[in-house]
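S.K.: sequence plus predicted model, see below.
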Amino acid sequence: MPSSDFTPTDHDVLMRRIADELIDGYDEEIELELEDRVVGADGTLQHDESGMPRRAYFEALFRLQGELVKLQDWVQHTGQKVVILFEGRDAAGKGGVIKRITQRLNPRVARVAALPAPNDRERTQWYFQRYVSHLPAAGEMVLFDRSWYNRAGVEKVMGFCTDDELEEFFRSVPEFEKMLVRSGIRLIKYWFSITDEEQHLRFLGRIHDPLKQWKLSPMDLESRRRWEDYTKAKEAMLERTHIPEAPWWVVQAVDKKKARLNCITHLLGQMPYREVAHPPIALPERERHDDYFRQPVPASMIVPEVY
């Protein structure tokens, strides 16, 4: 039913305004897709036309995001505790899928943990200590954009940990994750896999795109040079930390759009979620008082309407 602020003849106008608002929300997704520019052979920025048709991609993504909202409701309603780890090489697409998962979710329920390098104090702590503080309470989902597996990847390759520290990590992490699972946390681990050629292409895209250059760090450039060292580290990590209680799942991520859809579909399949029934929402009538007067805003406070 239309709000009492509108006459019956204004109902169609109201519905159009609501539809426009929904479309504007979907435009946010299109803005994100504009990030998926690639560098052509001539060094110019182009849009990736090699993947699935845009319409089919968006239809699938919006449907899956609707299911993610149902998952979020179920997690909150049933008091689930969910941890999802996203690992992979630099430019593998971890951040892109995290954006699409969380885009339409309540940040109080689904939050992202992307920890910086440890400070001097944190380096003296138990290795897992700074990650523990980000674990979920009941009714929460935490998505780790990189995780405690930094020790088996960048720290190992770049020499930021000793061989003894790495070996202790491999001894401890299965027990740590088993403890999390026994405590009631649902732990899901994804590795995003790309080829040497694809990483090279994506790094070129960041170099040539001024909106993405901030993503490149000296560590990223060094990781490019040490591709083979990272491969050996990844293989050892997967072999020694793939346990029944918390197995690794490898996402083929050369095609970004397919990787996102496949990862979200798989994630939904890992949870026995169901749609939570909600009571109908009724918009309350606005109270009106004869002595109410809306004060005008001084012109000096108004943001100039440049557009």
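M.R.: Yep, that arrived. Residues are numbered from 1 along each chain as shown.

S.K.: going forward, measure contacts between C-alpha atoms and count neighbours the same way
M.R.: Noted.

S.K.: now the strands: where do they sit in the stretch 151-300 of the chain?
M.R.: With DSSP state E, counting those that start in this stretch as the criterion, the stretch 151-300 of the chain has strands at 185-193, 248-252.

S.K.: what angle do the shortest one and strand 185-193 make?
M.R.: For strand 248-252 against strand 185-193, the angle between stretch directions is 40 degrees (axes from the mean of the first three to the mean of the last three C-alpha atoms, to 10 degrees).

S.K.: thinking again about what came up before, so which of the strands of the stretch 151-300 of the chain is the most packed in?
M.R.: Neighbour counts (mean count of other C-alpha atoms under 10 Å) averaged over each of the strands of the stretch 151-300 of the chain peak at strand 185-193, with a mean of 19.

S.K.: quick one: list the elements packing against that strand.
M.R.: Identification of packing neighbours for strand 185-193 by 3 or more C-alpha pairs under 8 Å, 6 or more residues apart in numbering; DSSP states H and E yields strand 81-88, helix 163-182, strand 248-252.

S.K.: kindly recompute the last result at 10 Å.
M.R.: Helices and strands touching strand 185-193, by 3 or more C-alpha pairs under 10 Å, 6 or more residues apart in numbering; DSSP states H and E, are strand 81-88, helix 94-102, strand 140-145, helix 163-182, strand 248-252, helix 256-269.

S.K.: angle of that strand against strand 81-88?
M.R.: Using the same axes, to 10 degrees, strand 185-193 lies at 10 degrees relative to strand 81-88.

S.K.: structure two is appended below for comparative analysis:
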Amino acid sequence: MARDFYEALGVSRDAGTEEIQQAYRKLARRYHPDINHDPGAEDRFKEINEAYQVLSDPATRRRYDRFGPDFRQIPEDMADAGPRRRRAGGRSVHFGPDDGGGIDFEDLFGSIFGSGGGFGPIPGADQEAELVLSVEEAYRGGKRRVSVDGRGGREYEVTIPPGVTDGQRIRLPGEGGQGRGRGAAGDLLLRVRIAPHSRYRLEGRDIHVVLPLAPWEAALGAHVPVSTPGGEVKVRVRPGTSSGRRLRLRGEGMPNPGGRPGDLFTEIRIMVPPRPTARERELFEELAAASDFDPRRGH
């Protein structure tokens, strides 16, 4: 026995018959080897099958509760009187004390997967693919033709919601794995990946951007334009602003149709002319002579 039968079905030791049945149905759908092709699915299905056969029979369950993993070595007449199992018409049927209150295991199995000697409708599995977007595409949203690898070049028209975030999934109903026995097809889930950008850095719905300033803009203050995925906005720079300071523009980040939009954070970076003209050099020299400001001294 790989593990405790109650643990195998995910139920408590005082679970009732209905709870055990529901747990079995759920796990059987998930791990049946005709549906789940993972390497360990068949062993897991056998485990829950065995656990169900033991716990669904009141007498066998009492023996298991009383004697633990060695219950099969204990003769039935040593346990409390209770239901027995016998073969009937080539099928394993469990009867309660009144020969009518038990569970037909194969009927239960058939109710899960269909009857008539085969499986009934089995829904197709959901499938995933990656959808790479630029920051601008994620910001604006809209429609886009998408080709998914492994689908023979087939294209899908995808509606991208404005403000979609990295990791978010866009669902295409009915475009996943095919069902069996008239089962509905699964869905195709496009997992969004937002490509790195040379200017913008995203943290959730917040956008971070560097704001270059000329020395005089930082010293004197200014209203300067900032480029965002949604267009240009104006930022007020206070006099005496230093490099590294962050300015926050509320609501100017990624949109959010269902709630509050993100914010835009600008990080100040003061730039100097790489090759100053003669006049610029002259003015900087005058400033240096007139000013007693020392950026390396505490202030």
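M.R.: Received it, and whenever you're ready, just let me know what you need. Treat the numbers as computed from the prediction; the structure is a model and nothing was measured.

S.K.: drop the TM-score for these two in here.
M.R.: The TM-score (TM-score structural alignment, normalised by the length of structure 2) is 0.19; 100 aligned residues with a C-alpha RMSD of 6.6 Å.

S.K.: on that earlier part again, dump the helices and strands packed on strand 185-193 of structure 1 into TSV; add distance to residue 69 of structure 1 as well.
M.R.: Shown next, in TSV, are those (distance: least, C-alpha to C-alpha, whole Å):
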stretch	distance to residue 69 of structure 1
strand 81-88	14
helix 94-102	9
strand 140-145	12
helix 163-182	24
strand 248-252	22
helix 256-269	11
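
S.K.: out of these, which gets nearest to residue 205 of structure 1?
M.R.: Checking these against residue 205 of structure 1 by C-alpha to C-alpha gives helix 256-269 as the closest, at 13.9 Å.

S.K.: packing partners of the closest one?
M.R.: Using 3+ C-alpha pairs under 10 Å, 6+ apart: helix 256-269 of structure 1 touches helix 54-78, helix 94-102, strand 185-193, strand 248-252.

S.K.: if we go to 7 Å?
M.R.: Applying 3 or more C-alpha pairs under 7 Å, 6 or more residues apart in numbering; DSSP states H and E, we find helix 256-269 of structure 1 packed against strand 248-252.

S.K.: by contact count, what packs against the strand it packs on?
M.R.: Under the contact criterion of 3+ C-alpha pairs under 7 Å, 6+ apart, strand 248-252 of structure 1 touches strand 185-193, helix 256-269.

S.K.: closest to residue 17 of structure 1 out of the ones you listed?
M.R.: Residue 17 of structure 1 lies closest to helix 256-269 among those, at 30.2 Å (C-alpha to C-alpha).

S.K.: could you check the closest one and say which residues are buried?
M.R.: Buried residues in helix 256-269 of structure 1, counted by 16 or more other C-alpha atoms under 10 Å: 256-261, 263-265, 267.

S.K.: so which of the helices and strands packed on strand 185-193 of structure 1 is nearest residue 59 of structure 1?
M.R.: That would be helix 256-269 among these, by C-alpha to C-alpha, at 10.6 Å.

S.K.: now the closest one and strand 185-193, what's the angle there?
M.R.: Angle of helix 256-269 of structure 1 versus strand 185-193, following the same axes, to 10 degrees, is 160 degrees.

S.K.: re the thing from before, of all the helices and strands packed on strand 185-193 of structure 1, which lies closest to residue 157 of structure 1?
M.R.: Comparing those by C-alpha to C-alpha, helix 163-182 comes nearest, at 10.8 Å.

S.K.: what angle separates the closest one from strand 185-193?
M.R.: Here helix 163-182 of structure 1 runs at an angle of 130 degrees relative to strand 185-193 (the same axes, to 10 degrees).

S.K.: roughly how far does residue 178 of structure 1 sit from residue 82 of structure 1?
M.R.: Computed as C-alpha to C-alpha, to the nearest Å, the residue 178 of structure 1 to residue 82 of structure 1 distance reads 14 Å.

S.K.: brain fart, residue 27 of structure 1
M.R.: Per C-alpha to C-alpha, residue 27 of structure 1 is found 29 Å from residue 82 of structure 1.

S.K.: compare those two (neighbour count), which wins?
M.R.: Neighbour count, other C-alpha atoms under 10 Å: between residue 27 of structure 1 and residue 82, residue 82 has more, with 23 against 12.
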